[in-house]
Every structure is written in structure tokens, then in C-alpha cells.
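Student: Curious how this folds, go ahead:
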Amino acid sequence: MRKQYHARHMLASLLLFSATVATAQTPSAEDFAKRPDAWELSLSPSGQYVAMAVPTADGMETRLEIFNIQSGKSQILRFGPQQHVSDITWTADDQLVVARAEMEPLKARPSTQGELYTTDVKGKNQDVLFGYVPEHEGKRGKRNDHGWSVLAKVLPNEPGMALVNFLCWDCGTEPNTVIFKVDTRTGARKEVERTSGRAYYQFDETGEARLRTTWDDNDEPVQYYRRNKGADWAPLPKSIAGRQIYSVRFAADNNTAYALITDKLEPAQAYRVDIQSGTRTKLASNPDVAVSGFMYGGLEGLPFAVTFDARSPSIQYIDPESEWAKLHAGLMKSFPGEMLSFNSFSRDGNKVLFSVWSDRDPGSYYTFDRATGKAQKLVDYRPWLKPETMAKARPITFVNRGGQNIFGLYTAMGTGPKPMVVMAHGGPFGIYDTWGFDDEVQFLASHGYAVLQVNYRGSGGRGEEFEQAGWKGWGTTIQDDITDGVRWAIDQKLAEPNRICTFGASFGGYTALFQPILNPGMYKCAIGYVGVYDLPLMRKTDKNMGQSKRTARFFDRTLGTDMDALAKVSPVQRVAEINVPVMLVHGGDDHTADLNQYKAMTAALKDAGKPVETFLAPGEGHGFYKPENRAELFRRMDAFLKKHIGSNAK
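Tutor: Modelled structure (predicted):
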């Protein structure tokens, strides 16, 4: 307790100092578009180093920086020009594995591309661990891996050794899933498991696969397990999990496991499972919201808490007497209004890497020394964005026309009714908006707008039943929930009813143009960003691009196959009913919402004599990658909204 008291007051003094800094001016479009100082951090098992994924100033490359906590020195490692790294994992005190990544534009951060690199802390012996190295000048490449690889588990008792999950694209009629045991120092690998088709393995502490999920021809999960180490695979008893079991961590006895479980279509709940006896004990649940994850104590420690994030962010300590729960609770008190996550730990448990973040704060990373009770700030994610200049995001709940509780977020500066932007998330299925910092939301709020985000039926975080309730509801069920959310905001005096616009990306772009069709007079303008506007065209385009059978089945289930019905809920087909000014934004190389979607919608609006502004960015894909294009998007949105619901509106 004495250490926790010291930590609280030391960190509180840091916050008092930061609070004395003069309030900054409203950030610019460039400020919101600028890359952060670091994407992710990871503490080495020795506690000596922190590895950081650091973007270059122009955002065109992400490098690996190794920071020595003791000496204060750092070293930059590159993996090739214009290459990005993500998913930093220490496999030994001096060895790391990273994923080759590409920028995910709509998330504006690097995302793995299924290839793995390995390096030591000094940048020597860098190599491709899994990936495709093409032939060069007649010499065969060292790696010829046609597939997708993910580092599945580090083996802490065997320094440098790890398990890699490899989805092999040219193995059999269906891609095989192969588990390799890999020496990350030398690249030597040995196959230990193989399944025909997709499979998801979960391992005990020795690295043996104990749980396996495959999917049948209807894409329903099929669960298997090994009751004892070395046993054959057998069907998983319903007493353990009736439908899904994931996020599994085994205790040292390699029998007790902690997992998130569903029996039918309900929100996931947290359990402690006895594998041999086939019994389980519930640790945490909520009938409306899924447990989003565990919080672990120590490098290979057990869970001390669970988190929920689909309604409002919350933490439930499932082991409140744990030293880690007490440490976490103590540190939380030093950061009022923020969430705090343990990111990684030293092997001896003395050093902890943690991050803090909120709706107004992009986040900061610290190390905490439990022996001294002192914290050291390593990096502010985006120090030029000051929390005191940002708007609060308020979790909301309203009742839709069918009597169901619908969750969402309302973000605005100050109080009282404001001009409002209705911002639907993409997907639409399985994705959901969560409380936290959002560039687009905060940019809009900083210019005086309220932002409404609705987690409509079909959104994730509330179980499969809630998600499936939105299937085949692109233009009906989902839109009803969004409409009901707008009406609720008006009734609550949060929105000025004559100053409302829509904006969204991907499926959100579709919604931005379809909402004004369904609700004449409710909106004054619409902004579609990399959106889909012609559903029959989307289905035809996807099939022509070699859509996988699994993806095709998913669209059949969630969107439907009736092309006449899809045409009736397509903005392109109902352009005569769009009676608001429109702005369309698209990337010239978008292969998700094909460029033909933008062309078709633009042509339809012009042919119908409807006002439309356009912004087509050459070289951009499904969302903008370059900071200068993101900044230009923000500026154009600001001018457009100002004209129709802002200070220049009639």
C-alpha cells in the first residue's frame, strides 16, 4: 500500500504541473491529420528496453525505435523504404518480431499484412521470418510463403522461440492452417499442427494447442479440445462452451483456463474453466454488453479484471485483492477522467508499461517502477492536441421504435442545442463506436458542431443476436435506429432541428446519402466519404474481383441476393429524392468501395440537377492515407458544413 500511495502522489504532481500550462488555441486541420509521435510501445522482458513503432514526419514509413531505459539512448531500425511495422513482440530479452504493415486509412494507423520480420535490439541479423521474397537475378528468394502469418504465442521458457499461425493459400482446396514452432533468431521452423481450412488455435503455457475452432459450410463455429496434454482432439463439451470460446489464457497447471464464452448468441461472458472436469465458473457478465477483454497482471500472469466498452468504458475487478488490481486502481486515481491499460511487463514484474487515454486525450505511455513507486513518461501520443481544447464524448442510451435500448455517443463543446452532424460508423456489422479519442469527431466538435454516433442494430459489442438483428437492414432496420437517435437528440434539446447534416465513411457514406431520402426535411446536407451508393453494383463488382466463397456467403446472409430489393435501398436509384446539397469524397485507388460507386453517384446527382461538390484524391484508397489529403478533407468539410448548417448558413 505504501508503494501505491507514493505512485498516486507522484503522478498527481505531474498532472498538477501539466494543468498549469496555458490553454492552447483550437487545433488546425493539419493538427488533426498529423501522424502521432508513436503508434505502439512494448517493454522488453528484461525491463531494460522499450520498443516503439515510430512514423516518419511525412507519414510514409514507420520505423522501429529501441529505447534503453537505463542509458536513455535509442536506436532506429528500418525494414526498407516506405515500409511500416506493427504488432511489436519480444521473443527474448534481445530479440523482437514485428509485422510488415500497411496504413489502414480509415483507422489511419498501420495494420499487419501477414508477413513477419525478426531482429535483435542492435538491428543486426534482420530477416524475413514469414513472407514472400521473390526471385532476384535468377536466385530463388529465401522465403516463399504464400499466405498470412500471425505470431500466436511466445514461449517464455524457451527464449527466442515462438508459435506462428500460418494460413497457407496454396495448400489444398481450402487454405490450410498450419502452426509452426519457430526459432526467431535463426528462422528455423517446425510444423506442429495442421488443419484443412481455416482454424483458430489456443495454447496452454507449454505451447501445446488445447482448443481449436473451425467453421462448417454454413460458417458456424465447430469447437474441439484436448482434455489432457497429448490427448487426441475431441468435441468440446457444451458445459464448457456451447458456441464460442476465445481470449483463452491457461494457468500454470495447464488445466485451469480463463476465457470469454458464449453458449448461443448472447454477449460474451468471462469464465474460469476446469478443462478436465468440463466445468466452469462465471467471473463477470452483463446481459446487454459483451465483456470486451481481460486485464492481466504480469508477463504471463492471470486476469485480475475485465473491461466493457460497448456502452460506456468500465472495469470490473474479478480479483480485487490481487496486487495488480490494487496497483491499477491506485494509478487510475492519478488520472481522473481517463482510462488506464497495462500494456506489458518485465519478467520479474517490477516494471510496468501502461497507457492512459480518454475521449479528449489521444493518450500517453509511461513506465512504472514498482520498487521505487516512480513513473516515467515515455511519449505523448499526440502532444500538440491538448485535452483542454477537446470536447467531451457522452455515452447515451435511447429507446428505438421497437422498444430496444440503443447505445451511442454524443460529443459537443459546452451545453445546449447545437448544429449537429450525424456520423454513422462503417461495417456495418460487428463494428461499433467506442468512447475514446476520434479525429473526425473532435475536428467537428472543435468547429462548434455536435456529433451523434449511433451503435445501431448490427453493431458489435452486444453479442451475435444484436448483430444479426441488423442483417439485411442496410436501408431499413439500421436506418430506423439512426433516425430514432436523431429524434431523441432533438427531443433532448441537444440538436438544433433545422441545422443537421450527415457524414460517414464506407457504410457510413451510404448512410449519409440514404438518411435524407428516408427523412425529407430532417437534414440540410450530406457528406459521403468512400461510400457505397449502388448495392447491386457492389455485389456485381465484388464477384468480378474474385470474392472468396466465405465472403460471398457473408454478403448473401447480411445483404441479400434480391437485386430489385437492393436497388430500392440504393441512393443511386433514388437520387430524385435527395433534396439536400451533397459532397462526395473518394480515393482514386479505392478497391473496397470501388471507384465506380463514386462515379455512378456523381453522375446520377448531376444528371438529376442536384447540387454536388466532389473531392477525388488520386492514389488514395478506402480512406485517405496522406496527412495532406486528410487535412484537405477536413478543410473542405468545414467549409461545406459552415455553408449549410454553420455560421454562413442562410
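
Student: Could you use CA atoms for every contact and neighbour count after this?
Tutor: Will do.

Student: The nearest residue to residue 209 once chain neighbours are set aside: what's it in contact with?
Tutor: Across the structure, with CA to CA, 6 or more residues apart in numbering as the measure, the residue nearest residue 209 apart from its sequence neighbours is residue 203 (4.3 Å). Remark: with contacts taken as CA atoms under 8 Å, 6 or more residues apart in numbering, residue 203 is in contact with 153, 209-211, 248-250.

Student: Relative to residue 136, how far out is residue 203?
Tutor: Remark: distance between residue 203 and residue 136 (CA to CA, to the nearest Å) = 38 Å.

Student: this one next, for a side-by-side:
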Amino acid sequence: MKFVALLLCGLVVMSGAMQTAQAQDKVPVEDFFRKSKLAGVTLSPDGKHLAFVAPSTMGDDRMVLAMASVESPQKWTVVAHMRDADVSTVDWVNNSRLVFRVSDRQSTMGEQKGAGLYAVNLDGSEFVWLIAREYGEQDHPIPSKRPLLYNHVYVRTIGDGSDDVLGTLYDRLSYVGEPTYSRPIRLNTKTKGVKVIEDDSPKGSRGWAVNRTATAASFVTTYLDGRVKTLYKKAGKWEVLTDYDAFVTDSEEVIDLAFVDGKGQMFVTAERKDEMRTRALYRFDPEKKQKESEPVFAVKGFDFNGQPLFDGDDRRLLGVSYVSDAAGVVWFEPVMKAMQEEIDRQLPGTNNLIGCTKCVQAKHVVVAAYSDRQPLVYFLFDVAAKKLSLIGASRPWIDSKRMATQDLVYVKTRDGLQMPVYVTKPQGKGPWPAVTLVHGGPWVRGGAWGWDPDAQFLASRGYLVIEPEFRGSLGYGSEFVRRSFKQWGLAMQDDVTDATQWAVKEGLADPKRLVIAGASYGGYATMMGLVKEPDLYRAGINWVGVTDIDLIYDIGWSDADEDWLRLGMPRMVGDQKKDRAQLDATSPLKQAHRITKPVLMAYGTDDKRVPLPHGEKMRDALNRLGKAPVEWVTYRDEGHSWMLEATHIDFWKRVEAFLAKHAN
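Tutor: Below is the predicted model:
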């Protein structure tokens, strides 16, 4: 047992001599933004082999599909190596066959293709290209190697011992034009044969729930003209269970697509009647069209956004995964509960997530361990011996002892909301210079407790990092979201200010050295922070940020969905005609004359989400006015997020220099 404690403590620490020599040095920027070297470790259904994504040994810097036996988890061999792409995810089809998807870590975002789908046997034989990455690949010169068109979409493995996986077949290659429909399919990973599971597809069908053997569908979610419906098939006919607005929810009983166990029991997520209307997991009776009165699982203050965990043999409910302040699992099955307790006893400093298929009878399980200071580390747990063995670390170059701690606190906003805020504290004592880091979206979950390269890098340079989950952030109830409608630059911005001022009042942040930063919506909030709070922040850092709400509507080459622009934006952000005065007042571009503090701005030239004119117009306005110094950089062919390691490293080096100049 002592071995494991020592192992985790020293796993990612440099050798003693190097550690002493570099103890006072800054951790290099490159160490935070190098891409992980081990990912997706997963155990075969029979528990005999491990599959994972690992670095190539061929000197081409590609990520490959690798495998190892449970007897020697650190001795691995390559199963599949793509010369023009990197393996990104891997799943077991059965005990001897795998499927994987790819990306290209050596290309910019603008040069990326789709993920495709490939299959291969454990020994590297019977390699099959299943689904194309882009349209032109249908013209492959060898017909037998020609993949299916990319309107075939992989969903998950089935686990019935066959060579099939579950997929969705869309009627067209994009969502442009008339409403699409889809059909659930079984895709044979050796023959590329497609078998339709449910041919009676309602218009606009998007998501499906199928039975354990993937032979019949019971639920479907449709999307038409901005409305979401959940339907259940009864006596051969589809019956509507719920019907609600996709953007501004108008139903008290919104039910999301169900999960189905081995006996046909339905599980759904639905709102509770608590103050923030958070979501929970319920059993559901489709005949009565109602959920049980009490949830199967709920987390106070958080939406349920995990899934039931079923045993691989009989699909019996074993537990539930969830995310509160951090990811976790609650086990209902005593065997699994005892296993989790033993693993947590041996790894007390980390959050330990168990991965298995036939869990109750498993001889081994995979453990993914991490903390706020420790990037992912993978272990193999021998159930009978109660022994952990190291598989590997995702970022073995990171010394956890030199990383910062992160906490979730609740800050009361000026209008009385309890706002979650993640705070990452540098080593030493405050008050520190601080960066208020605003997440994008804005209607997404901002973050969760764990190791984060952006926050850790800033903390390593001595900055307190304040990350507010401002109103509109997902995961905290529909009422928390609803209070963000038409509040860009208003109450949403006030939340960011309140989080910053809280840190000052608590003695954590130095009031004379505050900077606001963020990407996408966070870039918008950065610019509006400089507009609304000219005496609070000394500078701002905006990358790929919105600078004018009208531009979201008007730039024709944006990838903004037509339904979002027509039905969502006017009610959730603002109507261009009815809310004209508000949109002008909350436009950083139109309020550029109020910005007087330095700003660093970075954009990708191939960004379709927030096209380059957002940045160029803002830059030009500030330069023309001459009140706020602007540092400007564009990254050729990069999109709304940086793809290349070189881009990440260059950008964060610029951030480091900018902060050293303006926040110290």
C-alpha cells in the first residue's frame, strides 16, 4: 500500500538533482501547453487488454492507437498508426476489435477535417476505414476501401459480442435547408454493412434511445423550428411526451432523452421544483407519461449531467456519474462501492474515476486519477489483490508540487444570486495580482475542479485566477440560465465585477493589479469590463472575442445557426430593432471611446464562430481614438480555438509579457 502513496507523490516530479537546480525557476510555458502523451485508457470487455492513445515511436510526432496486456500495462505495442492524422479516441467493439476516431494535431483549425471512424483488430489486422472525414473521400480510387459518407455518425459501441457499433444516419450532409431526420443504425465494423434499427423516423429526429441489444428504438428527440419534442413509441405509433422551446424553455416538465436498462426501465432527466430549478435523474413510466415523484439521484445546487452506469452483462444499474464542483460517481452496488472506497484510501489526494465494462465480475479496473494540482494519471487496479499498478501519466513532465490549488467558493451577487466561482491561488501569500478569467459560451459550463493549463500557467506566474460561473453558465439550474436573458453587458457583466471585487474584499487580490481576460464571450466580457469598470482593471486580454452583437447577426460567413439567429438571439441576447438602444450601449465597438486601458487582442484568421472583423474593427476603433494601447496578433488559418501547440505557446508567452508590463 505504501508503494502507491509514494508513487503518486513522486510520479511527475523531476529527478532530485534537476529539481534542486530548477527549484527557483519558472515552469516553462511549453510545459503547460504541450499536448498530453497518454489518453483514453480503456479496458477490454474481458478485462485482459488495455487500449489507449499514445505517442508514436516513429519520430513523426503522431498519436497512435496502442495496446498492452493487464499483466504488463507499461509494455505496449502499436495497433494503428495514421501517417496524416492523430488517433484521438478509442473504444472496444468486442474483446478483439476496436474503433477509433482521429484529428490532426499538426494542422491549424482551418485545415482540420472531421473525425471519421476506423476499425482494427487487436493484433493490427483487418483495418477498415468506416466513415469518411470529409465529402471528397467518397471518390477513393479503390472501391473496397471507400468509406461511408460522413452523414453516417458513430454513437457508441453496443457490447453484445458482435462486430457492430451503434450509429446515426442523417438524410443529408448538413443541417442547412429543410429539417433533417435521422435513423439509428447498426454499422458492421468489418463489412461496413448498415442495418437500420428504426426506419419510421419523425421529421427533425436527432437523438435516439435504443434497447440494450440495439435492435429497437423506444425514444426519439426531434428538433423543428426551434422546438424540441421527446416522443415515445407505443403500439407502433410515436406519442409526444414533451414539447418545449429550444431556446427559452416554456415547460415546467422538460424531459430529456431517456436511458434504458436491461429490463426496459426508462431513466430521464427532468427539472426539480427547487429555487434554481436544477435537473435530476428520475425513473420514468412511459405508459403513464410521468416520472416518479422522487429522483434516483440529484446533487444539491447542480444539474444532473452525467449518466446511469449499467453493468455490461445484464445492464443492471450499478451507479451514476455526475459533475458537481468536480466529476464523480455514486455507486449503488455494494461491490463497486467497496472498490471505490479502497481505491480512494490508497489514492487519498486525487479524484479517482473507475473505468470498466463488466464491473461487478471484473478482475481489473482502470482508475483515472487527477486533482487540481495533478494532471490525469492512469492506474490498473487488481480487484482481488487490492493493488494499484501504474499505467502512465498524461503529462509526466508536470511537477504537481509546483502547481497551484483551486477551490470553489460562492459569491453573493448584488441582486442576491449565489454565484459559483473557481479560485486558483498561487503559492505563497496574498494579496496577489489577479486575472479574472471569463469563460466563453456563454451558455456552457465554465469549468470543474481539476488541473487546467490556463489557470495553472497564470498562477505559476504569481497571479490569482478568478473564474466566475456568472448567470447563464450551465449546470446550476434553468433559473440561473433564465436570469441571463438579454443581460450581455448588464447583469452578466455585473456578476464578473462582483467576483473580482469579492476577491479584493477577501484580501486575495491586490486592487491595484487587476486584469480581466477571456475568449469568445469571455473576450466580449473583457472589452465590456474595460468599458464599464475603467477604474477596476488595469488591462484586458481578449482572444477570439465578440466585440459587437450586431456583427453576430450581420456577418454572412459566420457559422451561426439560422434558427439561433432567428429564434434564439432576439430573445436571449437582444432584438436588433426592439432592443436597439440596449445593443448599442452594450457593444464594446460602439463604446470604444470609453476604453482607456491597454488591451491584448488575438484572433484566428479562419474563425467562423467569431470572424476576424470583430477584432479588426475593435482594433481600428481603439487605435483611431488613441486612448488605449493595443497589442494585436493574428494566427494564420487558426479558428475559434487554437489547434497548434506553437500557437498556444506563442499566445501565452505574449500574455506573460503583457501581464508583466501592465499588472506588476
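
Student: TM-score for the pair, please.
Tutor: Once the chains are overlaid, their TM-score stands at 0.88 when taken by TM-score structural alignment, normalised by the length of the first structure; 626 aligned residues with a CA RMSD of 3.1 Å.

Student: if we can go back for a sec, aligned counterpart of the residue nearest to residue 209 of the first structure in the second structure, please.
Tutor: In the second structure, the residue matched to residue 203 of the first structure (TM-score structural alignment) is residue 210.

Student: ok, which stretches of the stretch 401-550 of the second structure are strands?
Tutor: Per DSSP state E, counting those that start in this stretch, the stretch 401-550 of the second structure has strands spanning 405-412, 418-425, 432-438, 464-468, 509-519, 539-543. These are given in chain order.

Student: counterpart of the fourth one in the first structure, which residues?
Tutor: Mapped onto the first structure using TM-score structural alignment, strand 464-468 of the second structure covers residues 450-454.

Student: how close does that stretch sit to the second structure?
Tutor: Taken against the second structure, stretch 450-454 of the first structure registers an average deviation of 0.3 Å after superposition, with mean CA distance after the TM-score superposition for the first structure.

Student: Need the contact partners of that stretch.
Tutor: Contacts made with stretch 450-454 of the first structure from outside it, assessed by CA under 8 Å, 6+ apart, are listed as 406-413, 418-425, 433, 441, 444-445, 481-482, 485-486, 494-495.

Student: Mind doing that once more with 6 Å?
Tutor: In this structure, residues lying in contact with stretch 450-454 of the first structure by CA atoms under 6 Å, 6 or more residues apart in numbering are 408-412, 418, 420-424.

Student: Could you save those as CSV and add columns showing neighbour count?
Tutor: As requested, those are exported to CSV (neighbours: other CA atoms under 10 Å):
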residue, neighbour count
408, 24
409, 20
410, 21
411, 25
412, 27
418, 24
420, 32
421, 29
422, 26
423, 23
424, 29
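
Student: What is the neighbour count of residue 219 of the first structure?
Tutor: Counted with other CA atoms under 10 Å, residues neighbouring residue 219 of the first structure total 11.

Student: mind listing what it touches?
Tutor: Contacts of residue 219 of the first structure were listed using CA under 6 Å, 6+ apart, and none were found.

Student: Just to be sure, it is in a helix?
Tutor: No - membership of residue 219 of the first structure in a helix is not supported by DSSP: H, G, I helix; E, B strand; the rest coil, which gives coil.
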